[in-house]
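> only the shape, not the letters, is given here:
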């Protein structure tokens, strides 16, 4: 039986339940954290975009100054790690990634071996699951015609309002992307990150490379400068970034159709040309 459970609206009571489960997920007792995290992931899977309720709280914990509670940070990292069906850092929301990824890169509360292993696992999962999200969303005539055939034709004023909304969303996505790249780049240029944090930040920047919008020149300069860094891992990531730049700058191939006469530069009887091995 097909059920549209994921399209239920999120009520205020649901938000309060999510926040309560989040607080229990960072409790000092490990059994309480483990059980609450399982229920939290189930709720977040049930409602679309419900993860936005807890993003600000996670960022607040990661950016908290001074000495943070180890159990809270550990529970927060386990929430970021998610399970087989929910993984927060790669959700398709540029506004969320703009805030979350820099907080993960510069947090100073993952210095102990247990939390550091969790952070490494999160970064590894990001590398496996992250796919380039659409910055500029657009549709062609074929898609619009198919939508009309499947549903109905919209009025002119409805189409105009949708176009305006799409343009606003595209502008917001591009702005969030540029801010994210500039923030990660400024972290690398500063002296507040350890080498391990620099590796994380560089790998995140490398994942964000794309060719739909121009990449900030400061980020390109950072990849070039890190080619001669003392850390061999940073040099490897910089090499991968430069290789990605070269692939993105590669011009498209131009295909020309030519006849056999033009290829062989002599008149050819097409009937005498057969594919396969020759008799001689």
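Looks like it arrived, so ask away. Because the structure is a prediction, the values reported are computed rather than measured. Numbering: from 1, shown residues only.
> okay, CA-based contacts and neighbour counts for the rest of this
OK.
> leaving out the residues flanking it, which one is nearest to residue 123?
residue 200 (7.0 Å; Cα to Cα, 6 or more residues apart in numbering).
> the one you found touches residue 106, doesn't it?
No: using Cα atoms under 8 Å as the test, residue 200 is too far from residue 106 to be in contact (9.4 Å).
> which strands or helices does the strand or helix carrying residue 188 pack on?
Assigned by DSSP states H and E, residue 188 belongs to helix 156-189. With contacts taken as 3 or more Cα pairs under 8 Å, 6 or more residues apart in numbering; DSSP states H and E, helix 156-189 sits against helix 94-106, helix 195-207, helix 217-225.
> can you pull the buried residues of that helix?
For helix 156-189, burial by neighbour count (16 or more other Cα atoms under 10 Å) applies to 170, 172-174, 176-185, 187-188.
> the helix or strand where residue 117 lies vs helix 94-106, what angle?
For residue 117, the host element (DSSP H and E) is helix 113-129. Angle, helix 113-129 to helix 94-106, by axes from the mean of the first three to the mean of the last three Cα atoms, to 10 degrees: 140 degrees.
> how about helix 113-129: buried residues?
115-116, 118-119, 122-123, 126.
> what's the angle between the helix holding residue 188 and helix 195-207?
150 degrees.
> and the angle for helix 156-189 with helix 217-225?
Going by the same axes, to 10 degrees, helix 156-189 makes 40 degrees with helix 217-225.
> take the one below as the second:
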């Protein structure tokens, strides 16, 4: 076992038949990097190479960010299983190609699992969770949390309903109700909110956005979009110079739209 490397930094490697590696930061703003060099992974903390470990010997890896605004990044080709706890501070975590479990802390975190079947927990704070290839789970938490699918090129179907039915066809993601905001991709997306106050952004393409309950903001982006507010006092954004369909539903609804848009059950309109 490698014990204390410095008074403020700790790295432990359990030498079992297949190793469990544990890396921890401290109260400062740490930069913890896992880079690949041939068949090895080089573990760097704040610019100092702390250890070199054979990739074939690693079964799982634990990273603890502790306090501070930390950056924890993995080479995108690393495929071992990782468990990451970012801790306090506004942290940035970017996983590799393995099946990652990334836990944000009580502040505002940016979490990107990379490839693999990842599970992202925003915890408290206003967190930003990024979709990648694989079957991923996205959990929000207290605060306003985003799930970003903007890198997707194919049609998306996303519903904030705690079921594994989200993403492109066959992706089988699960965007939980605890997330409030969703950003769609470049194609024709269907995004359905929850009972919370959601912000749904379609992006390019002919999108269908449904707010359901809550006071929602629906932004179709470019394309001929269909926006359905549902219950609650909703706000529609459809000023893209294309013919969109906007339906308010219950509540006092407001739309920023064009003259070519078709509006139903919307009390206030401006362009």
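Received, thanks. Everything quoted here is computed from the prediction, not taken from an experiment.
> got a TM-score for the pair?
After superposition, the two chains reach a TM-score (TM-score structural alignment, normalised by the length of structure 2) of 0.33; 145 aligned residues with a Cα RMSD of 5.7 Å.
> for residue 77 of structure 1, which of the helices and strands packed on helix 156-189 of structure 1 is the nearest?
Of all these, helix 94-106 sits nearest to residue 77 of structure 1, with 9.4 Å by Cα to Cα.
> output the contacting helices and strands for that closest one.
Where contact means 3+ Cα pairs under 8 Å, 6+ apart, helix 94-106 of structure 1 is packed against helix 52-62, helix 156-189, helix 195-207.
> of these, which approaches residue 43 of structure 1 most closely?
That would be helix 52-62 among these, by Cα to Cα, at 11.6 Å.
> ok and the next helix or strand along the chain from that closest one relative to helix 52-62, angle-wise?
On the C-terminal side of helix 52-62 of structure 1, the nearest following helix or strand under DSSP H and E is helix 70-81. Orientation check (the same axes, to 10 degrees): helix 70-81 of structure 1 against helix 52-62 gives 140 degrees.
> so after the helix holding residue 117 of structure 1, what's the next helix or strand?
That would be, after helix 113-129 of structure 1 and using DSSP H and E, helix 141-150.
> ok, then the element right after the helix or strand that residue 174 of structure 2 is a member of?
According to DSSP H and E, residue 174 of structure 2 maps onto strand 174-175. Remark: after strand 174-175 of structure 2, the chain's next helix or strand is strand 181-183, criterion DSSP H and E.
> the helix or strand following that following strand packs against which elements?
Downstream of strand 181-183 of structure 2, the next assigned helix or strand under DSSP H and E is strand 190-192. Secondary-structure packing of strand 190-192 of structure 2 (3+ Cα pairs under 8 Å, 6+ apart): strand 157-159, strand 208-210.
> in JSON lines: these, plus mean neighbour count and distance to residue 48 of structure 2.
Formatted as JSON lines, these follow (neighbours: other Cα atoms under 10 Å; distance: least, Cα to Cα, whole Å):
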{"stretch": "strand 157-159", "mean neighbour count": "23", "distance to residue 48 of structure 2": "42"}
{"stretch": "strand 208-210", "mean neighbour count": "24", "distance to residue 48 of structure 2": "48"}
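> to residue 103 of structure 2, which of those strands lies closest?
strand 157-159 (22.2 Å).
> for residue 208 of structure 2, see how far away residue 192 of structure 2 is.
Separation of residue 192 of structure 2 from residue 208 of structure 2 (Cα to Cα, to the nearest Å): 8 Å.
> equivalent analysis for residue 21 of structure 2, please.
In terms of Cα to Cα, residue 21 of structure 2 sits 45 Å off from residue 208 of structure 2.
> also residue 4 of structure 2?
54 Å.
> re the thing from before, for residue 43 of structure 2, find the nearest of the helices and strands packed on strand 190-192 of structure 2.
The nearest among those, by Cα to Cα, is strand 157-159 at 36.6 Å.
> how many neighbours does the nearest residue to residue 19 of structure 2 once chain neighbours are set aside have?
Spatial nearest neighbour of residue 19 of structure 2, chain neighbours left out: residue 58 (4.7 Å); criterion: Cα to Cα, 6+ apart. Per other Cα atoms under 10 Å, the neighbour tally for residue 58 of structure 2 reads 22.
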